[in-house]
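>>> here is a sequence together with a model predicted from it:
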Amino acid sequence: MKWADFKERYEMFGWMGVATAMCSVLINRIFYFDHLYLMTLSLVDTDPSFIQALPQFESGFMSEELIKHFAQNTKYHLHQDFLNCALQNGDHCYGIRQGQELASYGWYSTKATPVTSDFKIHFPPEYVYMHHGYTNPDFRGQRLHAYGMAHALQHFTDRNYKGLMSIVGGENIASLKSTHRLGYRIVGRIYLFACMNHFFVFHDSGTRAFRTWLTPLRADLKTFWNGPGPDQNKAA
């Protein structure tokens, strides 16, 4: 990890964030380890500059037909397997477009949602889970990802949701910077360990307080976790 990354991590999360990142680098030399930040965003915490209109762009939730149109172009990273899963789950995609180009997009779910090939996340019904944000390389540097989240948040707040919830990997410094800049608050951490085809998932006290959990997608996955079982999460 570069010195600049450690410096930025310290400015956002203090020495605990730096120590966790260093431990992640060392532990991953022995077995799989990942730490995930659980974040929430409410309208009151959002930088108001991101809610202003973007006159040079067209934005809004896209129809299934429009999503499938853009998915035909591989540069948008709307892979068919993911697309089928997201649409079947009833997820919504908020897109920012300029002419015939899809500049940026993000997905929003109100149901338990896969977060990896092995696990799904359960979260409180008063929140919307934001996932799979992407910005076209031709439009990067304009903070469109943050604008999209802020506008989607306004939409869901108007419909009586408390806010957005998201998970960001501890190594994804670019996404951590973007969410921190917008106003996301870290409310918990989830730690994933794997060794010899066995997983252990640890949810810290903040994650448990927000009634948010990861559970395995498959019954045959050898997993141990601190928290409720899948049956207890079905309502989330």
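Done, it's in. Numbering: from 1, shown residues only.
>>> hey, let's count contacts and neighbours off CA atoms from now on
Noted.
>>> quick one, helices of the chain?
Taking DSSP state H, the helices of the chain run over residues 3-27, 64-71, 80-88, 144-157, 173-182, 205-209.
>>> quick one: closest of those helices to residue 101.
helix 64-71 (8.5 Å; CA to CA).
>>> now do the buried residues in that closest one.
Buried residues in helix 64-71, counting neighbours by 16 or more other CA atoms under 10 Å, are found at 67, 70-71.
>>> which of those sits closest to residue 113?
Lowest distance from residue 113 to those (CA to CA) belongs to residue 67, with 18.9 Å.
>>> what sits against the nearest residue to that closest one once chain neighbours are set aside?
In this structure, residue 67 finds its nearest non-sequential neighbour in residue 93, 7.9 Å apart by CA to CA, 6 or more residues apart in numbering. Residues in contact with residue 93 (CA atoms under 8 Å, 6 or more residues apart in numbering) are 61-62, 67, 105-108.
>>> put this next to the first one:
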Amino acid sequence: MIDTRPVVLTDAQWSALEKNADDCVIRDFNDIEAVLVSAQETLGHLADDNPLYCPALAELAVWDSGPEDNADLMMTLNIPGLRLATEMIQIRDFRVANSTPGAPVVRVVIGELLTYRNRLLHDLVVLACTHPNLGSLATYAEHLGLSAADLAEHVRESASRTAAKINDAGLREQVAHLVRNYRHANVRYLIDQHVAAARTAASDPTTPA
């Protein structure tokens, strides 16, 4: 199963990357590739239980647009059975931090590449959910960060006598049950409404923690 959740580095991971930043600046494609390779070597080749481990970096690769045009590059995301690619990215987008060489440059490069990675996977999930497929809808719910508790009330409303068994079985069984009772489009609406309400509550300072 592909993990489509967004990747955001922790403070500890950024600190590990910045130790190797030195006087890093971005002049051309080779500098961007060097920053990515360094990040992969620092965070991508660790034990699974190491808190600094970031396997998502190992899935990324950058490609030069060619020797005659050093203004663009492309990033690819290599996941099991699939390769996703961005549109052309202008190298000048990575030069914004050059006024302060070193750590800020590393943050811009890796931060931008991870942002592109997160967008590619988000678009993949949204595309998959345009088809009334049960597996893709459950993946969509997981991608948005829902847990089994988030759909528990909807399951109780649709089948109170079997709700406890279904809720105990987890998010995917809940989605399967709701689709059987409410249809695919309605369950997609329930998921989106729950996420929207949660985001509104999180941004409201008056909402109790």
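Arrived safely, thanks for sending. Just so it is clear, the structure is predicted and the values come from calculations on it, not from any experiment.
>>> TM-score for these two?
The TM-score (TM-score structural alignment, normalised by the length of the second structure) is 0.23; 87 aligned residues with a CA RMSD of 6.1 Å.
>>> re the thing from before, so can I have JSON lines of the helices of the first structure showing distance to residue 190 of the first structure?
Formatted as JSON lines, the helices of the first structure follow (distance: least, CA to CA, whole Å):
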{"stretch": "helix 3-27", "distance to residue 190 of the first structure": "12"}
{"stretch": "helix 64-71", "distance to residue 190 of the first structure": "31"}
{"stretch": "helix 80-88", "distance to residue 190 of the first structure": "23"}
{"stretch": "helix 144-157", "distance to residue 190 of the first structure": "23"}
{"stretch": "helix 173-182", "distance to residue 190 of the first structure": "15"}
{"stretch": "helix 205-209", "distance to residue 190 of the first structure": "7"}
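>>> of all those helices, which one is nearest residue 35 of the first structure?
Nearest of these (CA to CA): helix 3-27, 7.6 Å.
>>> what inclination does the closest one have with respect to helix 173-182?
For helix 3-27 of the first structure against helix 173-182, the angle by axes from the mean of the first three to the mean of the last three CA atoms, to 10 degrees is 120 degrees.
>>> what's helix 3-27 of the first structure packed up against?
Counting contacts by 3 or more CA pairs under 8 Å, 6 or more residues apart in numbering; DSSP states H and E, helix 3-27 of the first structure is packed against strand 32-41, helix 173-182.
>>> for the second structure, what's the longest strand?
strand 72-79 (DSSP state E).
>>> what about residue 7 of the first structure, how many neighbours?
13 (other CA atoms under 10 Å).
>>> quickly note the distance from it to residue 145 of the first structure.
Applying CA to CA, to the nearest Å, the value for residue 7 of the first structure to residue 145 of the first structure is 23 Å.
>>> would you mind pulling up the elements that the longest helix seen in the second structure packs against?
Identified as the longest helix of the second structure according to DSSP H is helix 103-128. Applying 3+ CA pairs under 8 Å, 6+ apart, one finds that helix 103-128 of the second structure contacts helix 11-18, helix 29-43, helix 134-143.
>>> still on that earlier bit, JSON lines for the contacts of residue 93 of the first structure, including distance to residue 180 of the first structure?
Shown next, in JSON lines, are the contacts of residue 93 of the first structure (distance: CA to CA, whole Å):
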{"residue": "61", "distance to residue 180 of the first structure": "24"}
{"residue": "62", "distance to residue 180 of the first structure": "26"}
{"residue": "67", "distance to residue 180 of the first structure": "28"}
{"residue": "105", "distance to residue 180 of the first structure": "18"}
{"residue": "106", "distance to residue 180 of the first structure": "17"}
{"residue": "107", "distance to residue 180 of the first structure": "19"}
{"residue": "108", "distance to residue 180 of the first structure": "19"}
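>>> any idea which of the residues you listed is closest to residue 129 of the first structure?
Distances from residue 129 of the first structure to the contacts of residue 93 of the first structure, taken by CA to CA, are shortest for residue 108, at 5.6 Å.
>>> quick check: closest non-adjacent residue to that closest one.
Leaving out its chain neighbours, the residue that sits closest to residue 108 of the first structure by CA to CA, 6+ apart is residue 130, at 4.6 Å.
>>> ok, residue 40 of the first structure next?
Spatially, and ignoring its direct neighbours in sequence, residue 40 of the first structure is nearest to residue 165 (4.4 Å; CA to CA, 6+ apart).
>>> correct me, but that neighbour touches residue 38?
Yes - look at residue 165 of the first structure against residue 38 with CA atoms under 8 Å: they come within range, at 7.3 Å.
>>> what subset of the contacts of residue 93 of the first structure is buried?
Buried residues within these, counting neighbours by 16+ other CA under 10 Å: 61, 67, 105-108.
>>> if we can go back for a sec, name the helices or strands packed onto the longest strand of the second structure?
When contacts are defined as 3+ CA pairs under 8 Å, 6+ apart, strand 72-79 of the second structure packs onto strand 60-64, strand 82-85, strand 89-90.
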